[in-house]
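*Asks:* here is a sequence with its predicted model. Questions after.
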Amino acid sequence: MITIRSPTVGRVSEQTADGVRQRNLARILRLVHLEGPLSRAVLTETTGLNRSTIADLVSQLAQQGLVQEHAPDRSRRVGRPSPVVAVDPRVLTIAVNPEVDALTIAAVGLDRGIPIRERIDLDHLIGPEETAALVAERISAWRAAELADARIVAVALAVPGLVRAADGLVRNAPHLGWTDAPIRDLVAEATGLPTVVGNDASLGAIAEHLYGAARGIDNVVYLNGGASGIGGGLIVHGMPVAGAGGYAGEFGQNRPGIASDRDRRARDGALEDEVSRARLLAVVGRPSADEPTLAALLEATTLPDAIAELARQRGILATALANAVNVLNPSVVVLGGFLATIAERDLDGLTAAVGAHAMPASMEGLAIRVAVLAENRLLIGAAEAAFADLLADPGVLGAAAG
């Protein structure tokens, strides 16, 4: 009896095998990206794959320049030591955060290391074209020096505004003065690199969920306070919530409850008009400052006006957080940027104030925390977006990257 093998069946089997291998490569790369260096033994136990398969997959990832293997930990006294697998720190993305007072650009590694970070202070509102030109100029300079041996995967921008999820178009970044700005295409053309764009606060929420104050928490409300105002991000059942167009989380545009007119500074103002970084800078007598400098100034101040302004803003912020708690019932609320500075001044007092406005049942087990990743949270979130394609399919990083 002669058995005839169908060419079509053979191709399907090969494609299925290739798909399984691609998923396993992605699984290994994502594990060491999220968790840090892991031994082959831990990878074997975590994935359920056998040791020879793990060795083969790690070898391929190493050949692609995505991971490195290190000598095993000799302190182990039981069994044969297992080599340690780590992502190659030379695989980088360029993360960018345009703001009203500065453009921050950094190289962020697949290991979350930040080998270089630069804040370019501005005395004018930066436009999309200038942003693209500055990003391209810095990448070119870094490639000739600090990043000479790096493999740059992509560029990612964390923009304080409404970013359309479908194509990265910035529909409106009011404080920057951007309307329907094709920043993704402008940066991609200027740099020759794949480019992604996201809302800054949404990216910050992802970063804090994966690596920071909300790590391992499935239901999270994140509020980010920056020079452009207040934005937010949501994690529900462990997944980021973007909304139909990608515009979810704009807490800064809500109208807060203000009990006394004496505490109101902007007639019919939104939350970000009342709880404001610019107002905090004004009471410490500074026209501008980066996050650590402003935090240090507010921590050290004994000026009555500054102390009163912090208290005023904290009270108004509490009403906004209570609304979020009542609607979304999160396990954790994370505050970043100048909102973290406000909270840290009296975190217990802020929590009590939120509880005074929120439903008691919704406050049960709730924790209010400050962002652990501090001033790097938006950059790390942007990098995560830029690495998404690579983590889904390690084969996408070809010889063109660099």
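*Replies:* Noted; the coordinates are in hand.
*Asks:* going forward, measure contacts between C-alpha atoms and count neighbours the same way
*Replies:* Will do.
*Asks:* from the contact counts, what lies against the strand or helix carrying residue 201?
*Replies:* Element membership of residue 201, judged by DSSP states H and E, is helix 200-211. With contacts taken as 3 or more C-alpha pairs under 8 Å, 6 or more residues apart in numbering; DSSP states H and E, helix 200-211 sits against strand 151-159, strand 220-226, strand 229-236, helix 377-392.
*Asks:* can you list contacts of the third one?
*Replies:* Applying C-alpha atoms under 8 Å, 6 or more residues apart in numbering, the external contacts of strand 229-236 come out as 160, 175, 200-206, 209, 218-225, 240-242, 248-253, 271-273, 276-277.
*Asks:* check stretch 13-27 too.
*Replies:* With C-alpha under 8 Å, 6+ apart, stretch 13-27 has contacts from 57-58, 61, 391-395.
*Asks:* dump these to CSV, plus distance to residue 98.
*Replies:* Converted to CSV, the contacts of stretch 13-27 look like this (distance: C-alpha to C-alpha, whole Å):
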residue, distance to residue 98
57, 39
58, 37
61, 34
391, 26
392, 28
393, 29
394, 29
395, 31
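*Asks:* which among those count as buried?
*Replies:* For the contacts of stretch 13-27, a burial check counting by 16 or more other C-alpha atoms under 10 Å picks out 57-58, 61, 391-394.
*Asks:* put this next to the first one:
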Amino acid sequence: MPSQSSPALGTRPHNLSLILRLVHENGAQSRAALTEQTGLNRSTIADLVAELVRRGLVDERVPDVAGRVGRPSPVVTASARVVAIAVNPEVDAIEIAAVGLDRSILVRERLPNDTVPTPAVVVATIAERIAAWRAGPLADVRIAAVGIAVPGLVRTSDGVVRNAPHLGWTDVPLAGLVGTATSSAAFVDNDATLGAIAEHRYGAGRGIDDIVYLNGGASGIGGGLIIHGRAVAGAGGYAGEFGQNRPRISADGDRRTGDGVLEAEVSRRLLLDSVGLEGADDETLEAALASSESPAVADEITRQAHVLASALANAVNVLNPTLVVLGGFLATIADLRSEQIAADVDALAMSESVEGLEIRPAALGADRLLIGAAELAFAGLLADPGERA
């Protein structure tokens, strides 16, 4: 995610940003709680909240507390009437949602693809759905920006998709194309990077500052890194491509390709084939795998879990995280073979590196990439609400 410049500490714009971010990330807060968390006095908090209300970014109400003596502290919530359009284009479907500043999902659609979508198809789809929603569920809301989570290498400074191999995209100026088509600001980043940010802020990694996140989708496996509480993307913004690494596979029976990368050996397509599905969302695939009584299905899950664990052990040795989070179909493998994966990682990684390590499935489930894309879209507004509201 590209960094956003923030106002100077202690200034009014900085304090507006601080209040808005607190209610966006932590949910409804009383004025008293905001006073305690920020160290600002009550009159300053009241003035800042009033400005955010005027700008339509927060709502304020007095709670109805039965039997309470005295006037309770007003409660401040981020507005659901300011939204980000969150998009995740994949080879099998385009997912698009409107996510409120309060993190509610106002509307969401999964649009299956007949063929791998071109950039033009994705841009047209985004524009069409926004236009349709503006005449319906989004008639009374303000769109802050469009955030797009792409399964590929993204130059975040200008929103150019450098290489999305499974989509067949190279050097696509996606942010510019979507911005022109929708008349809204548009931002693009790697899907796994945004999934890592979402899980760190709101999901399995909340409160943990050193995380390796792996995302398994129709396009393969990508990764995101949180180090000392910050997303790390590398010199060019392309860090975390775990799917292109070659895992250690000691048993010939566990190998499906001669010199395969991780995403060829641990594959959503192979899991779908094992249960006889041409296509399915993650929930349908998980249900089919969990309910299957076929030994061949069980063997394929076990095989992929072994290979996945070898890749995780390498990541743990290199990065020494506190937590590994697995999203998409990798979360399904983790749910079905949690003890096996933990034992394999423990056996393959350096003993010191696995001390205190946890491996968890993504807590946000199917929402993780859309929430991450919304965070990308909201970043500028949160950094300086006085300038961008």
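*Replies:* Good, I have the coordinates. Everything quoted here is computed from the prediction, not taken from an experiment.
*Asks:* can you calculate the TM-score here?
*Replies:* For these two chains in superposition, a TM-score of 0.96 is obtained (TM-score structural alignment, normalised by the length of structure 2); 383 aligned residues with a C-alpha RMSD of 1.4 Å.
*Asks:* alignment lookup: residue 289 of structure 1 to structure 2.
*Replies:* By TM-score structural alignment, residue 289 of structure 1 lines up with residue 280 in structure 2.
*Asks:* burial measure for that match, as a count.
*Replies:* Per other C-alpha atoms under 10 Å, the neighbour tally for residue 280 of structure 2 reads 16.
*Asks:* spatially nearest residue to it (excluding sequence neighbours)?
*Replies:* Nearest residue to residue 280 of structure 2, sequence neighbours excluded (C-alpha to C-alpha, 6 or more residues apart in numbering): residue 272, at 7.8 Å.
*Asks:* and the gap between the one you found and residue 285 of structure 2?
*Replies:* Using C-alpha to C-alpha, to the nearest Å, residue 272 of structure 2 is found at 7 Å from residue 285 of structure 2.
*Asks:* likewise residue 297 of structure 2?
*Replies:* Looking at residue 297 of structure 2 against residue 285 of structure 2, where the rule is C-alpha to C-alpha, the gap reads 12 Å.
*Asks:* mind checking the SS state of residue 9 of structure 2?
*Replies:* coil (DSSP: H, G, I helix; E, B strand; the rest coil).
*Asks:* and what of residue 117 of structure 1?
*Replies:* Under the three-state scheme (three-state DSSP), residue 117 of structure 1 adopts strand.
*Asks:* trace it over to structure 2, please.
*Replies:* So, by TM-score structural alignment, residue 117 of structure 1 is matched to residue 108.
*Asks:* skip the chain neighbours and tell me the closest residue to its match.
*Replies:* In space, residue 108 of structure 2 is closest to residue 97, 4.1 Å off (C-alpha to C-alpha, 6+ apart).
*Asks:* pretty sure that neighbour sits against residue 111.
*Replies:* No. Residue 97 of structure 2 lies out of contact with residue 111 (C-alpha atoms under 8 Å); the separation is 11.1 Å.
*Asks:* return every residue with contacts to both of residue 297 and residue 285 of structure 2.
*Replies:* Taking C-alpha under 8 Å, 6+ apart as the contact rule, residue 297 of structure 2 and residue 285 both touch residue 271.
*Asks:* quick one: contacts for the spatially most central residue of structure 1?
*Replies:* The residue lying closest to the centre of structure 1 (C-alpha atoms, centre = their mean) is residue 381, at 1.6 Å. Residues near residue 381 of structure 1 by C-alpha under 8 Å, 6+ apart: 203-207.
*Asks:* relative to residue 374 of structure 1, how far out is it?
*Replies:* 12 Å.
*Asks:* now residue 167 of structure 1
*Replies:* In terms of C-alpha to C-alpha, residue 167 of structure 1 sits 29 Å off from residue 374 of structure 1.
*Asks:* okay, strands next: where are they in the stretch 251-389 of structure 2?
*Replies:* Secondary structure of the stretch 251-389 of structure 2 by DSSP state E, counting those that start in this stretch: the strands cover 323-328, 358-361.
*Asks:* I'd like to know which of these is closest to residue 342 of structure 2.
*Replies:* Evaluated over those, closeness to residue 342 of structure 2 peaks at strand 358-361, with 7.2 Å, by C-alpha to C-alpha.
*Asks:* packing partners for the closest one?
*Replies:* Secondary elements touching strand 358-361 of structure 2 (3+ C-alpha pairs under 8 Å, 6+ apart): strand 323-328, helix 329-336.
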